[in-house]
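No sequence on hand, only this structure:
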């Protein structure tokens, strides 16, 4: 590969990394990894002991046997407890991400949009109000005895 091709490849890679979507994705992965540790701690420290009050503290111990007997590695076992644990971890992760990230960001963006609309609406009202004031001034001048036209200005409307 020539030096020119290496430079263009490097520039292309650099441009790819600097695009907003890639940076946002990298931040999401790092935040997701941090939340995963928190959620795993919540499941192990709170959810599993609560489940353990009615059974075992390790959800992986819940299973069903499809064969006549399941001892050790013999028999066909369905490990539905591990599926339940993973589902709970997924639900908790989703709830944490939604309530701590998505919902506040949605509310923030909605407030920003409302402020923007309010500013735009205020500008329109001011323009309309100024136009109305000018019309009132014109009407007052006409009512005071003028025709509304001045010979110096010609017959412009």
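Structure received. Not measured: the values here are computed from a predicted model.

Going by C-alpha atoms from here, please, whenever you check contacts or count neighbours.
Noted.

and the residue nearest the centre of the chain, how far is that from residue 127?
Nearest residue to the geometric centre of the chain (CA atoms, centre = their mean): residue 102, 4.3 Å. Distance of residue 102 to residue 127, computed by CA to CA, to the nearest Å: 37 Å.

Included below, for side-by-side comparison, is a second structure:
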């Protein structure tokens, strides 16, 4: 039973998942700091206030909901424009480099003796004409 557990733990998928969770947690702090320390104060400068928790419609307090929606929109835009778009561009550049590399690798190099034989063949064809 211990061997089976050891085999499960040492599989690549489990280790990759653990690393992804750890990096995701650390990255969450970066995104939250970007939102709370940079973006939200800018929204507060433009809109006058960045805390809408006091807004009520009658007895229903919708301010916290508005804060949550704005926070979601800010976080998702930071992730999209700060991470997704640049990563997509980097992947496109890497794919172009890889395609160019594969194309050069696929072109066979012709040995010098074969080139010389082809030139001789061309000259013989010219002499027959």
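Cool, the structure landed. A quick note: this is a predicted structure, and the numbers were derived from the prediction, not measured.

Mind checking the TM-score on these two?
Once superposed, the chains reach a TM-score of 0.71 (TM-score structural alignment, normalised by the length of the second structure), with 125 aligned residues with a CA RMSD of 3.2 Å.

mind checking what the residue nearest to the centre of the first structure lines up with in the second structure?
Using TM-score structural alignment, the equivalent of residue 102 of the first structure in the second structure is residue 84.

Could you confirm its match falls within a strand?
No. Read with DSSP: H, G, I helix; E, B strand; the rest coil, residue 84 of the second structure is helix and lies in no strand.

residue contacts, it?
Residue 84 of the second structure is in contact with no residue at all, counting by CA atoms under 8 Å, 6 or more residues apart in numbering.

what about the aligned partner of residue 48 of the first structure in the second structure, which helix or strand?
Aligned by TM-score structural alignment, residue 48 of the first structure pairs with residue 44 of the second structure. Secondary-structure assignment from DSSP states H and E places residue 44 of the second structure in helix 40-47.

Please tell me which residues of the first structure the helix or strand just after that helix aligns onto.
Per DSSP H and E, the first helix or strand lying C-terminal to helix 40-47 of the second structure is strand 56-57. Counting by TM-score structural alignment, strand 56-57 of the second structure falls onto residues 63-64 of the first structure.

Give me the distance from that stretch to the chain's centre.
39 Å (CA atoms, centre = their mean, to the nearest Å).

what's in contact with that stretch?
The contact list for stretch 63-64 of the first structure (CA under 8 Å, 6+ apart) reads 77, 78, 79, 80, 81.
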